[in-house]
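**Student:** no FASTA, just this:
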């Protein structure tokens, strides 16, 4: 009897041990697979970044820009949540900073390419590190050439920028065609949307966003859109904003504009410096030539400051300040930024009220989509 019980216990223990071993093995495989997925993202990003350096050194500026974009997009297209992995988060943040410093060089802050390679764990050899040093020196020359161009207006085209004047479509062109679906228009029948709409009302009434505006259901409807079929557009723009948003906030603050209004860049260009609309609006802040000139942006055969960062961002903030002082209303100021003061003034006259939602039916279609889109983006 005791022998039978002993054998039974041994059998049970053996089964438990085997199950434990299998569970541990499964856990080990999952950890290994996760580690390999992270390594693949880092490796692919590093390859594209190095190709970008090679192209920049060879003065293939458009190829360089495309490869730098791909090095960032590897993170965006991955199924891994960057925020949950320390290595990915560190590499991604430093990659954004480095690409920004290459595209917009300053004497004070040079791109730290060697440091980036180390943070991302790229196994670079002496040739790769030498390439990094050459590009760092080249970027310093770009800044010197850019300063000379600003004075002489005859720049050395071999040195300025890593992107040629190949422009990307502006998101504003798609915005003018956007029609919300019935499920995106639904608020009361959607518990999550209804609760979020109540939060919006609370946030605006408490001025926690830094400025006030009139709450309208359409703002929540655009949030519904970005939670669904517009999610990818929003995510790509939010990730790209890492290169620009902190500096845009600083400039807006210096110019007396609420920092959150800088999210206008998300809707205007999805933070793409080379964005151009069918109306010839260009750059992160989508200035048409005439408005750009009004606010100090030079445009010659060689230099177009609408595609700069510092100058164009400051001009955008000053234009917004001018518009707010004109209308004393942020919705109308944003509308005028999109379609011009003349269109907004006519819409106000037809509505008989200096209120965006009253003037809404009389504004261009793109502008009707534009203002609630920006407010939704700020709230997201």
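**Tutor:** Nice, I can see it. From a predicted model like this one, the values you see are computed outputs, not experimental measurements. Numbering: from 1, shown residues only.

**Student:** C-alpha from now on. contacts and neighbour counts both.
**Tutor:** Fine.

**Student:** quick one: the helices in the stretch 101-250 of the chain?
**Tutor:** Counting by DSSP state H, counting those that start in this stretch, the segments of the stretch 101-250 of the chain that form helices are 113-120, 126-152, 171-175, 182-185, 191-205, 217-227, 231-240, 245-254.

**Student:** Now do the fourth one: everything it contacts.
**Tutor:** Contact with helix 182-185 is made by 218, 221, 222, 224, 225, as judged by CA atoms under 8 Å, 6 or more residues apart in numbering.

**Student:** what's the span of stretch 209-227 from first residue to last?
**Tutor:** The stretch stretch 209-227 measures 20 Å between its terminal residues, going by CA to CA, to the nearest Å.

**Student:** can you pull the buried residues of it?
**Tutor:** If you call a residue buried by 16 or more other CA atoms under 10 Å, then stretch 209-227 has these buried ones: 209, 211-212, 215, 218-227.

**Student:** tell me which element residue 41 is part of?
**Tutor:** Following DSSP states H and E, one finds residue 41 within helix 2-57.

**Student:** isn't residue 67 right up against residue 45?
**Tutor:** No - using CA atoms under 8 Å, residue 67 is not in contact with residue 45, being 9.3 Å away.

**Student:** Compare those two (neighbour count), which wins?
**Tutor:** Under the neighbour definition other CA atoms under 10 Å, residue 67 and residue 45 were set side by side, and residue 45 has more, 26 against 23.

**Student:** which residue packs closest to that one, ignoring adjacent ones?
**Tutor:** Counting by CA to CA, 6 or more residues apart in numbering, residue 71 is the residue found nearest to residue 45 once chain neighbours are left out, at 4.2 Å.

**Student:** Comparison target, given below:
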């Protein structure tokens, strides 16, 4: 009974399972569809091949792009400016040569033409700034030549020197402007300086002075001249491992005038006295004084400052010792017991000039490093002085070298301020314009050593002959032939061509009594108007040194007063 009941439901389950399997087998299988993939397109039929037509290699031989089919356009104004500058230089050279020969009227005519070419360009011409720059340079060069001729400085007289500006400034006292100290304190907080900067009252008072009309003229004149020697000074300070701000010692000492001289007989851009100069290798003879050489004096000053810092361990004390000497600073330290400049200042144990010297340096540094705050951004610095150096193997007149390089004597004197009497002694290193050293050395070696102080060099111009040159220098044709035995010649004498250099056995102007310069009267010329604008407020016979009158009416660093170097300083 029980087995029958169990077997019956089991059979029914099997039957149901079989029926379900049969129904499932009858369903058709569904194909897998990729709904997210687009159907593949049929590949396009291959394109028929088209044969390339034959190309003639010479087909484009005579063709040219449209941009190059005509002449390359050149801005006519640029060409005109180049021609004007070139023509002006030619007239200036001609005027310089005429002035060296004593033909003042003809020289001024050439100078007028040189100036007229520069100022006659149309106003809106592109590149006019080049004309303006060249005009300023030309005006300065003409002024130097005129000044030399007027004062007779080309004569074999003694050297002249500029008055050091520091003497006038240190004797003055200036108020402290209310509110300026806070302004300066903010400036110092954002100023990067290797030399420590302070806001002490003496520093603020000198900032106030240099920001006044008189003081600004002194300061700006020095900043302009800094352009001539700044790159050289910064290079040497860097090589000696010194703060770059020490460049302002030269501005305070001399206003960057290589021939500055003080009442204490300190000489040169860095104001060395005799014994200190010799201590650092600055030789002094009757022919030259190395204290006047900007590069040699800068090297000596850097090493002296380095030694002073090693001695005192403080830049303020080192700068003070540079001014009054290390012995004076040592005594001040012993008297006060403080190795601190400001304590010495308060106790009045330093010389008066030294007490003002350090604040002056700091004031100049702060103002120069913050030009916008003091209205100094518009100052145009002079171009840097660059030169080659040659060694003369025999005593040589600077005028002879000027003739060889075809530059005015004033430029050679500016490049060689250490030469006292216009004659470089044997084995002396002479500076010549950049790029002319090798050629000048070669020409000098071809001149007899015994005649390099009294013979001249003449550059032949168009149309000149042996007869005209002999008349110009008042020598015979036979003397010219004898002085130039290696020059090409023919049956008529020397075969002269434009640009040739020939020796002339004649002395340079200056020693002869008939080399008196006469002023031109009558019509005012362009060059004379240019020079008159420069000299309207000072004697025509003196060249500006570059500073102004101090607040007490005494000449300061822009004065034209010049002092002959005392005999004791030349020994």
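**Tutor:** That came through fine. Everything quoted here is computed from the prediction, not taken from an experiment.

**Student:** Please produce JSON lines containing the contacts of helix 182-185 of the first structure, extended by distance to residue 7 of the first structure.
**Tutor:** Conversion of these to JSON lines gives the following (distance: CA to CA, whole Å):
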{"residue": "218", "distance to residue 7 of the first structure": "72"}
{"residue": "221", "distance to residue 7 of the first structure": "67"}
{"residue": "222", "distance to residue 7 of the first structure": "67"}
{"residue": "224", "distance to residue 7 of the first structure": "63"}
{"residue": "225", "distance to residue 7 of the first structure": "64"}
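
**Student:** from the residues you listed, which two are the most distant?
**Tutor:** Greatest spatial distance among those (CA to CA): 218 and 225, at 10.4 Å.

**Student:** The stretch 351-500 of the second structure: helices as residue ranges?
**Tutor:** Secondary structure of the stretch 351-500 of the second structure by DSSP H, counting those that start in this stretch: the helices cover 352-369, 398-405, 409-415, 437-445, 466-473, 477-483.

**Student:** neighbouring contacts of the first one?
**Tutor:** Residues from elsewhere that reach helix 352-369 of the second structure (CA under 8 Å, 6+ apart): 167, 170-171, 184, 187-188, 191, 197-198, 202-204, 206-207, 219, 245, 248-249, 252, 316, 319-320, 323-324, 345, 373-374, 376.

**Student:** Report the buried members of these.
**Tutor:** 167, 170, 184, 187-188, 197-198, 202-204, 206-207, 219, 245, 248-249, 252, 316, 319-320, 323-324, 345, 376.

**Student:** Residue 200 of the second structure pairs with which position in the first structure?
**Tutor:** Residue correspondence to the first structure (TM-score structural alignment): residue 200 of the second structure is matched to residue 216.

**Student:** so how far is residue 349 of the first structure from that match?
**Tutor:** In terms of CA to CA, residue 216 of the first structure sits 21 Å off from residue 349 of the first structure.

**Student:** Tell me if I'm right that residue 88 of the second structure and residue 119 touch.
**Tutor:** No - contact between residue 88 of the second structure and residue 119 fails when scored by CA under 8 Å: they sit 10.4 Å apart.

**Student:** out of these two, which sits in the more crowded spot?
**Tutor:** For the pair residue 88 of the second structure and residue 119, the greater number of neighbours falls to residue 88 (24 against 15), based on other CA under 10 Å.

**Student:** contacting residues around the more buried one?
**Tutor:** With contact set as CA under 8 Å, 6+ apart, residue 88 of the second structure has these partners: 113, 114, 115, 117, 118.

**Student:** switch the cut-off to 10 Å
**Tutor:** Applying CA atoms under 10 Å, 6 or more residues apart in numbering, one finds that residue 88 of the second structure lies in contact with 82, 94, 110-118, 134-135, 138.

**Student:** mind listing what's buried in the helix or strand it falls within?
**Tutor:** Following DSSP H and E, the helix or strand that holds residue 88 of the second structure is helix 76-100. Neighbour-count burial for helix 76-100 of the second structure flags 77, 81, 84-85, 87-100 (criterion: 16+ other CA under 10 Å).

**Student:** try stretch 241-255 of the second structure
**Tutor:** Going through stretch 241-255 of the second structure with 16+ other CA under 10 Å, the ones that come out buried are 242-255.

**Student:** One more: stretch 17-30 of the first structure?
**Tutor:** By neighbour count on 16+ other CA under 10 Å, the buried set for stretch 17-30 of the first structure is empty.

**Student:** Now do it: which range of the second structure does it align onto?
**Tutor:** Matched against the second structure by TM-score structural alignment, stretch 17-30 of the first structure finds no partner residues.

**Student:** ok now that stretch, how far from the chain's centre?
**Tutor:** Taking the mean of its C-alpha atoms, stretch 17-30 of the first structure sits 42 Å from the chain's own mean (CA atoms, centre = their mean, to the nearest Å).

**Student:** Run through who's touching it.
**Tutor:** By CA under 10 Å, 6+ apart, the surrounding residues in contact with stretch 17-30 of the first structure are 11, 12, 13, 14, 15, 16, 31, 32, 33, 34, 35, 36.

**Student:** tell me the contacts of the first one?
**Tutor:** Residue 11 of the first structure is in contact with 5, 17, counting by CA under 10 Å, 6+ apart.

**Student:** rerun at 8 Å
**Tutor:** Residue 11 of the first structure is in contact with no residue at all, counting by CA under 8 Å, 6+ apart.

**Student:** and the gap between it and residue 5 of the first structure?
**Tutor:** For residue 11 of the first structure, the distance to residue 5 of the first structure - CA to CA - is 10 Å.

**Student:** now the fourth one
**Tutor:** Residue 14 of the first structure sits 14 Å away from residue 5 of the first structure when distances are taken as CA to CA.
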